[in-house]
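Asks: Sequence plus predicted model, see below.
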Amino acid sequence: MGDCIVDTTDGVMVIRFNRPERMNSLGGTLLAEFNAALLEGRADDRVRAFVVTGEGRAWNAGADLQAVGSGGANENSKRWNAVDPIGEVGRTILNLRGCDKPTIAAVNGVAVGGGLGFCSAFDIRIASEQARFSTVFIKRALAPDCGLSWFLPRLIGPERASEMFFTGRMVDATEALSMGLVSRVVPHEELMDAALSLARGIANSPPSAMIYTRRALHNSQTATLEQQLEFEWVNQKACLRAPEFQEGVRSFLEKRDPDWSQF
């Protein structure tokens, strides 16, 4: 069994980080296997949403410091990482954000350091009551990476982000919900049911409109209002030409639920 476990059911690809003995840290083959699964799901029209969770007591603990300390991290890619201005983790973040299908992090335990950066790149985060979050970098004499200095201020505001970065303190699930870091907190044993219920509802949506909606939300983070209005109208014209729109209109006129499974 590899460092990621992948299963697809009802239009939802579930990816489980499977390094529980290392708290699912970003080492071994985890990133390579995650990227392979994500690329497979992106190319498969049957996959309409992703749920990512972790085995054991962690969602993702960031860098594998035990491997880094022993000189064993990314042994086969040191030269590439040295010359690549983004690095393997950075390219994974771009791969995740560039996916046209909604992504949900089902945070079962700790998400710290680069793991929190990774988690912050998802569209939606649902947390178990056992989840905990920390930037932690400052406590290891490191600066932020994995895009966390970009994501966190946008999620919780610059002042709260500054406090988390400067102190490295741990934030529990309840506080994470109050500050907007996660959208929902559920009992631990209900986490995957809640995440899968949400993902299946998303999967049962008009696929083209979902793609354009996700693109619009991501584009809005760097666009001016005028640029966003133009972006929205280009997308809307594409939606109006898509066959899903005709089904939406017919179902409205016929007073029935639309059937998106045909697209």
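Replies: Looks like it arrived, so ask away. All values derive from a computational prediction rather than experimental measurement.

Asks: CA atoms for contacts and neighbours, from now on please.
Replies: Fine.

Asks: mind listing what's buried in stretch 25-44?
Replies: 25-28, 30-35, 37-38, 41-42 (16 or more other Cα atoms under 10 Å).

Asks: Which of these fall within helices?
Replies: Taking DSSP state H, the ones among the buried residues of stretch 25-44 that sit in helices are 30, 31, 32, 33, 34, 35, 37, 38, 41, 42.

Asks: mind listing what the fourth one touches?
Replies: Think residue 33. Applying Cα atoms under 8 Å, 6 or more residues apart in numbering to residue 33 gives the contacts 2, 3, 4.

Asks: Next up, a structure to set beside the first:
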Amino acid sequence: MGSDVLLQEQRGRVRLLTLNRPAKKNAINDPLWIALREAFTAASEDDGVACVVLAGAGDSFSAGVDLASFGGSEADTPHPFESAARAVASFDKPLVAAPRGVAVGGGATVLFHADVVYAGASFRMRLPFAALGLVPEWASSYMLQANIGAQRAAELFYTAEWIDAARALQLGVVAAVLPDEDVLDHALQRAAAIAQWPVSSLREIKRTLRLHHEPAIEAAFVAEQAAMARQAGSADNLEALTAFFEKRPPRFN
């Protein structure tokens, strides 16, 4: 079930989705964006699915966007990132995440759309947008504030610093920290406890929880897309990427 880059497994009324590019630390390329979009759309439409668990194969959750995936698309072809992000953001059933290891950029901001996040002890998160001369995405400019408060969110975005599992727990980014070997089983057990209830009720509860956030999420998507269009390919962004590939500190003007 699923594709090579996104494994899907049905466990009762819980659907486990596993990012499956472990050799690339589950960096998200075009096929994985498309697979995520299709998987969340299908899970939303399937009444046999009451809850989804999202995890990563190997020792990392996701290193974020695979930079190579932005080099081969035709100029007039929409990149699948936007539709994938919106499919996750609009998912109308409980979503539980079980990250361990690194979660960077889009590999971190997807977690802000999970209803509950259980992290492994090795979890390390970074929002590197400022360091790349870019802006937040996945409506994270709103979602992180909504989850942990404006000052804490601003500090993480402006500094682009790493935070470990203990700091993520303190901030409220994750609900609990468990040993790496236990985190997925724990998430699946909690998801099964959720999935015992009627799908109709779970949908309505999520709708009531998210209803007042929806206008702000949409505004964030629009604002981030416009800002990203201004920043992507800018002198600062190109310097950041060049420095990254040359393994040196960037020299911003």
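Replies: Here it is on my side, so go on. Bear in mind that the values here come from a model prediction, so they are computed numbers and not experimental data.

Asks: sorry, back to before: please point out which of the contacts of residue 33 of structure 1 structure 2 shares.
Replies: Among the contacts of residue 33 of structure 1, the ones still in contact in structure 2 (both residues aligned by TM-score structural alignment, their matches' Cα atoms under 8 Å) are 3, 4.

Asks: Over which residues of structure 1 does stretch 188-207 of structure 2 lie when aligned?
Replies: Here stretch 188-207 of structure 2 aligns to structure 1 at residues 196-215, judged by TM-score structural alignment.

Asks: before we move on, what about stretch 126-145 of structure 2?
Replies: Going by TM-score structural alignment, stretch 126-145 of structure 2 sits over residues 134-153 in structure 1.

Asks: Who are the contact partners of residue 181 of structure 2?
Replies: Residue 181 of structure 2 makes contact with residue 120 under the criterion Cα under 8 Å, 6+ apart.

Asks: A helix includes it, no?
Replies: Yes: the assignment for residue 181 of structure 2 is a helix, going by DSSP: H, G, I helix; E, B strand; the rest coil.

Asks: Look up how far residue 125 of structure 2 lies from it.
Replies: 19 Å (Cα to Cα, to the nearest Å).

Asks: now swap in residue 151 of structure 2 and tell me
Replies: Distance of residue 151 of structure 2 to residue 125 of structure 2, given as Cα to Cα: 17 Å.

Asks: do the same with residue 5 of structure 2
Replies: 22 Å.

Asks: With residue 137 of structure 2 instead?
Replies: Residue 137 of structure 2 is 15 Å from residue 125 of structure 2, by Cα to Cα.

Asks: more crowded one of those two?
Replies: More crowded of residue 137 of structure 2 and residue 125, by other Cα atoms under 10 Å: residue 125, with 29 against 24.

Asks: Name the SS class of that one, please.
Replies: strand.

Asks: quick one: which helix or strand includes the closest residue in space to it that isn't next to it in sequence?
Replies: With Cα to Cα, 6 or more residues apart in numbering as the criterion, residue 125 of structure 2 has its nearest non-adjacent residue at 4.7 Å, and that residue is residue 103. Per DSSP states H and E, residue 103 of structure 2 falls inside strand 102-104.

Asks: Residue 95 of structure 1 now?
Replies: Using DSSP H and E, residue 95 of structure 1 falls in helix 87-97.
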